[in-house]
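# Fold the following and give me the result.
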Amino acid sequence: MVADHGSHAYPAQDFRVIAFPADLSELFPRPTGLVESGWPPDQVAYLAEYLRQLGCKTLVVENHYVDRDYIADVSLFYSRSLRAYPNYCQRWHFFSETFDQQTWRRLVTGPSVKARTKATEFLQRQYLGFSAVRPLPGSPIGRTVLPTLPRISPHGHVRDFSGTREYAVHIAGFELTVEGLAFQQQDQGVSACATAALWSCLHRIARTEGLAIPTPSEITVSASRYLLVGGRSLPSDGLTIEQICEATRAVGLSPLFIRSVSPEHDRAQLLGYITSGFPPLLAIRSLATDEGHAVCAMGVKLGEIQPRTDPQLHFRDAATAVQGVYIHDDRLGPYAAADLYGLTKNKVVTTAFRIRWPGKADEFEHVELLGMLVPVPTKLRLTVARMRHPLGSEIADAVGQRFAEYDGLVTFNCRFDLGTRYQKVAHQFGLSKSGLYQLLCQTPLSRFIGLIEISIPDGPLFDVVLDATETRANPAVLCWVRRCTLPPASEAALAIMAKQLGGAWIS
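From the prediction side, this is the model:
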């Protein structure tokens, strides 16, 4: 018997440059047989529309790409199917300028370091991210990272995408970067909606903590190790909140579950955690079908901070500016807009979202928020809720009462930050040299700090810095840090307040 070495040949690799098509679905051949959800998938249509908004002009197709997430899914699930699924994907790279195959070849084969540097700069300026296109007939959209839309929308509201991160991409010897958050379509084999949503959430915080980001198959296995509601883990029909918590703990993070209470409460939680870089998983329920679903929220839509509604209060709440969130919805696509509104149900006002589905006859889907699960570092024990009340609101109210010129203008906001990152930008605070030295060299900070930010429309007044390893806000005050907008005449009174509540006044 002679061994047939030809059957184990290495794959062929090539890069193909094409103009971005008017109809992206033409690049996705319709699978044979019965297609349950119609063709092309909604995710393909959404991806095409989003890329058009980004100004995509050129597509570079990398025809052989081994994607870590997909090959893990193949190993666990698809390799045991009768159909011979390939263990590799295509990877599509998107660019905002027009160029052809000849230009690409010239860029790749630049003969000098200078030519290579210019080629890298040319590609980086126009790079719009990538998408791993899986050989799965019904769910082709794999790991996809695209940049967000501009910070200021055409309607004037602010898009804050603090739940994103930078990704390094290697293509034909070039290293390019893109700022975004990974998205992928659920395949209903290894991953359902909750798996895909949690996978996106973990891409942000796991990297900050130096933890390995689990693949969808690893998330599903971890979630179903001790609790199998449906009797089997694969194919995946979805995860319960308890299973999502178990999968979060398996990564090395702590799951913080927050039940939806009211629009006011939920706005504050969403603003606090998303702007801290902790994208929450949102558990939602369709108002039309009553079906449950899970999405990842990595951005907030901000309008004007609303004036106080209670005349007895002397401050404003930054959370009143939240008009909605931006979500990764695996049924739709990345950065989908979801406007927040109050829904009266059984005489109780609950939180609801209006999710926009571009191109649909019924353009908006209405869903109710059930709760949110936030994966946080294990040593982050302080919560946004404990920072806000009573400490944050009482400080803001006291400042509004004590200084008549600030009455009704004082705004408070609560979030977390890395202590090292806070120190890194401290030179912008307008501190004296002795104050800057005190903050940087004489004040111990926890890895993550809680921040109660007190500001007025002209700018920040001061920050109250909290030890995030504590469970209560009041005994956790580390220091009060003067900011550049605070008039010198106000410092003495605030220093007294700082002494009463704990923590040194740094100016």
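
# Please count neighbours and contacts with C-alpha atoms only from this point.
Noted.

# mind checking how far the one helix or strand F416 maps to is from the chain centre?
Per DSSP states H and E, F416 falls inside strand 410-418. Strand 410-418 sits 18 Å away from the centroid of its parent chain (Cα atoms, centre = their mean, to the nearest Å).

# run this one through as well so I can compare:
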Amino acid sequence: MKVYSLDREQKDLGHSRQAQYLFNYVRDLKAKTVILEEQYFDKDYVVDYSKFYARSFTTHERFTKRLHFFSHSFSQKEFREVLENNNMQLSHIVRESYLGFVVVKPLVDARGNPLIGRTILKPYSPCTEQDSCNFVEGEYSASLYGIPLHVKSLPFQVQDIAVGACSTVALWVSLHPLYDLFGVPMQSPAEITERSASFPTEYRSFPSSGLTLEQMIVYIRSTGLDIESIDIESKIESEIGERIVPDVIRAYIKAGLPIIATVELEKMKNTYCHAVVISGYRCDQTGVIKELYVHDDQIGPYNPVVSDEGFIEWKNRCVLKYDRKLVEKLLIPVYPKIRLTFGRIYEVYLRERKGSLSKEFSTELYLTQVGAYKEFLRNHFIQDKVKILTTSLPRFLWIIWFHLNGTPVIDDVYDGTSVFPKRLLTVRFHDK
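Below is the predicted model of the structure:
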């Protein structure tokens, strides 16, 4: 165990692009203290180790290092006081100032830098009073020498080309919220690559050359889920070209569903395929998205993305400089009982946007579950409140939401389990 200030933490993280990003990220989170667990048994790494590294001629360590970050300053002596005497005041400070952790694998990349493993860090909040942020996140726990720690986040890690490339990592990131929502089993990157390889290609599974789009879809369906695939490239020149990406992101992020984006990277007239996970967004009071947050294994978690082209072409503070970054497809893993596809409800939404109400109010489309929606309604003033709350509704709902600077006015509620759009009710909000 070592306790030290953030200033010397770069040594343990290494000097890879992702390590530099993470160092700046935790600094932006106002991290002041780091605790190093020198021998940490990380489940994901151990599975990958057993499937690949255990059978290598070169000896690899089984234990990782784990770095914990805190926004409060305390010394090693003070932390020992927490462990030895259960100092309640200091223990409270440790728990309340927890920002998350980074696992460092006992492996190196092509440049000799340590590989960043499972990383769970608190999302930073760039929002002001005029903005709001929405993230795909869950509650994660860590036990630090018997001290229970908690943080809301979405896990991240860097690709280990031996067992999985960017597409594998994108699937791995997506599994975490899907586990919470639908009970999808958790798997390590090596297990994801192995299962995806049931769809044959000309390339080797290990070391990984990356997954094809078909293999990614095969993997998602193998978990018992279905896939909503939205072809952005084909809609660029259409009337909805500059709206489609923000509309999809709002619709599914609010439901807590991860969105995998396949991106074409262009550099010196060469193109490369890349996969990332859209993990959140920031919008203004009218619902206009100003910034996306992306888990990109080439950069780091919650990487900010802006755009002048309706988020079809991305601009971010990427260390790797590309001439263009174009979104090709958006893949959303969905529960099979969500039978009303985005395409069908989106047609209804576009018609309603052209109606008279949309001239007075902002309009958004989003997916939700009945329990969460009724809890939302219970905390607002609506007409026929008891009748609506006691009305039987399906588990999944599509909502077309009319609002004035974030204040709800009208909700049109559609059956998310129906094949074709079926409006179930209209909810009208009012002042107290």
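
# List the TM-score for the superposed pair.
Here the TM-score for the pair of chains, by TM-score structural alignment, normalised by the length of structure 2, is 0.91; 419 aligned residues with a Cα RMSD of 2.3 Å.

# what does the strand holding F416 of structure 1 correspond to over in structure 2?
Counting by TM-score structural alignment, strand 410-418 of structure 1 pairs with residues 361-369 of structure 2.

# Measure the mean distance from the helix or strand just after the strand holding F416 of structure 1 to structure 2 post-superposition.
Next in sequence after strand 410-418 of structure 1, counting helices and strands by DSSP H and E, comes helix 419-424. Superposing on structure 2 and averaging over aligned pairs (mean Cα distance after the TM-score superposition for structure 1), helix 419-424 of structure 1 comes out at 1.3 Å.

# tell me how far helix 419-424 of structure 1 is from the chain's mean position?
Relative to its chain's centre, helix 419-424 of structure 1 lies at 21 Å (Cα atoms, centre = their mean).

# Give me the neighbour count for the equivalent of E194 of structure 2 over in structure 1.
When structure 1 is aligned by TM-score structural alignment, E194 of structure 2 is paired with V221. The number of residues packed near V221 of structure 1 is 19, by other Cα atoms under 10 Å.

# Check which helix or strand V221 of structure 1 maps to.
Assessed by DSSP H and E, V221 of structure 1 sits inside helix 216-223.

# Residues in contact with that helix: which ones?
69, 72-73, 76, 190-191, 195-196, 199, 233, 236, 239, 243-247, 250 (Cα atoms under 8 Å, 6 or more residues apart in numbering).

# Next one: the match of E194 of structure 2 from I213 of structure 1, what distance?
To I213 of structure 1, V221 of structure 1 is 14 Å away according to Cα to Cα, to the nearest Å.

# what does A182 of structure 1 give?
As defined by Cα to Cα, A182 of structure 1 lies at a distance of 11 Å from I213 of structure 1.

# between the two, what contacts are shared?
Both A182 of structure 1 and I213 are contacted by H203, under the criterion Cα under 8 Å, 6+ apart.

# So those two - more neighbours on which side?
Neighbour count, other Cα under 10 Å: between A182 of structure 1 and I213, A182 has more, with 24 against 18.

# can you tell me which residue in structure 2 aligns to that one?
By TM-score structural alignment, A182 of structure 1 lines up with P155.

# ok, that match - contacts?
118-121, 173, 176.

# of all these, which comes closest to K235 of structure 2?
Taking Cα to Cα as the measure, K235 of structure 2 lies nearest V173 of the contacts of P155 of structure 2, at 27.0 Å.

# That closest one reaches S153, doesn't it?
No. If you go by Cα atoms under 8 Å, V173 of structure 2 and S153 don't touch, sitting 11.0 Å apart.

# And P280 of structure 1, what's its match in structure 2?
In structure 2, P280 of structure 1 lines up with I259, judged by TM-score structural alignment.

# was I right about its match contacting I249?
Yes. I259 of structure 2 is within contact range of I249, at 7.4 Å (criterion: Cα under 8 Å).

# shared neighbours, the two?
Between them, I259 of structure 2 and I249 share these contacting residues under Cα under 8 Å, 6+ apart: I278.

# residue contacts, L380 of structure 1?
So L380 of structure 1 contacts 448, 468-470 (Cα under 8 Å, 6+ apart).

# So which of those residues is surrounded by the most neighbours?
The member of the contacts of L380 of structure 1 that has the most neighbours, counting by other Cα under 10 Å, is A468 with 27 neighbours.

# how about that residue, what's its match in structure 2?
In structure 2, the residue matched to A468 of structure 1 (TM-score structural alignment) is G416.

# That match contacts I399, correct?
No. Between G416 of structure 2 and I399 there is no contact under Cα under 8 Å: 9.1 Å.

# Can you work out which residues contact both of these two?
With Cα under 8 Å, 6+ apart, G416 of structure 2 and I399 have common neighbours L367.

# For the nearest residue to M387 of structure 1 once chain neighbours are set aside, give me its contacts.
Nearest residue to M387 of structure 1 in three dimensions, chain neighbours excluded: A473, at 5.5 Å (Cα to Cα, 6 or more residues apart in numbering). Residues near A473 of structure 1 by Cα under 8 Å, 6+ apart: 382, 386-387, 391, 466-467.

# Going by residue numbers, what spans are strands in the stretch 201-350 of structure 2?
Assigned by DSSP state E, counting those that start in this stretch, the stretch 201-350 of structure 2 shows strands spanning 226-231, 259-267, 270-284, 289-296, 300-306, 315-316, 324-334.

# how many neighbours does the residue nearest to K374 of structure 2 when sequence neighbours are not counted have?
Distance criterion Cα to Cα, 6+ apart; nearest residue to K374 of structure 2, sequence neighbours excluded, is L389 at 6.2 Å. L389 of structure 2: 15 surrounding residues under other Cα under 10 Å.

# gap between whatever residue of structure 1 lines up with L389 of structure 2 and K379 of structure 1?
Taking TM-score structural alignment, L389 of structure 2 has L440 as its aligned residue in structure 1. When distance is defined by Cα to Cα, L440 of structure 1 is 22 Å away from K379 of structure 1.
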